[in-house]
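# have a look at this fold, sequence not included:
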């Protein structure tokens, strides 16, 4: 495995960068698709984009996206800075 040579702190930092990046990517895709990205295939998404039956789903996706963009970026920046410090001082 690639992480065999890393200590516990470095592993936590790498995992933190991975998780926060994944959350930011999902939130970005939800914002682009107005909250319906994860619910259906692309063909079905095009049909359901403006359907009023999916208003609650759109609202939930938009709220999740707003929540992630409000709270996750500081953690991503912190993990990235910690990774930078690990590279500099190791």
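In hand now; what should we look at? Because the structure is predicted, anything quoted here is derived from the model rather than measured.

# make it CA atoms for all contacts and neighbour counts henceforth
OK.

# right, and the helix or strand after the helix or strand encompassing residue 19?
Assigned by DSSP states H and E, residue 19 belongs to helix 8-32. For helix 8-32, the following helix or strand on the C-terminal side (DSSP H and E) is helix 42-48.

# this is the other structure I want to compare:
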């Protein structure tokens, strides 16, 4: 039986070599943000908000044209840590 991810870590590679990680509760939540905020403004130099839901009072903005790559990784939380 396939497992369901507890959350999704989204790794964003930004021009200049910077890397950021944000987390989304569901892959659909990420897809909605990606398609409405990032893709529609992909050539824009204006800032867009990146949702950071796991840290209270903190936010991040970035320029869509500076995003070079995005990797989405499912995160499975459990009672057993495996290395």
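Arrived safely. Small disclaimer: the values here were computed from a predicted structure and weren't measured.

# how close are the two chains, by TM-score?
For this chain pair, the superposition-based TM-score is 0.30 by TM-score structural alignment, normalised by the length of structure 2; 46 aligned residues with a C-alpha RMSD of 4.3 Å.

# follow-up on the earlier one: buried residues of the helix holding residue 19 of structure 1, list them for me.
Within helix 8-32 of structure 1, the residues that qualify as buried by neighbour count (16 or more other C-alpha atoms under 10 Å) are 10, 13-14, 16-17, 20-21, 23-24, 26-31.

# tell me the two of those that are most distant?
The largest separation in the buried residues of helix 8-32 of structure 1, counting by C-alpha to C-alpha, is between 10 and 31 at 31.4 Å.

# show me the contacts for the most centrally placed residue in structure 1.
Residue closest to the average C-alpha location in structure 1 (C-alpha atoms, centre = their mean): residue 23, at 1.5 Å. Neighbour list for residue 23 of structure 1: 68, 72 [criterion: C-alpha atoms under 8 Å, 6 or more residues apart in numbering].

# just the angle for the biggest helix by length in structure 1 relative to helix 8-32, thanks.
Using DSSP state H to define each element, structure 1 has its longest helix at helix 55-89. Computed by axes from the mean of the first three to the mean of the last three C-alpha atoms, to 10 degrees, the angle separating helix 55-89 of structure 1 from helix 8-32 equals 150 degrees.
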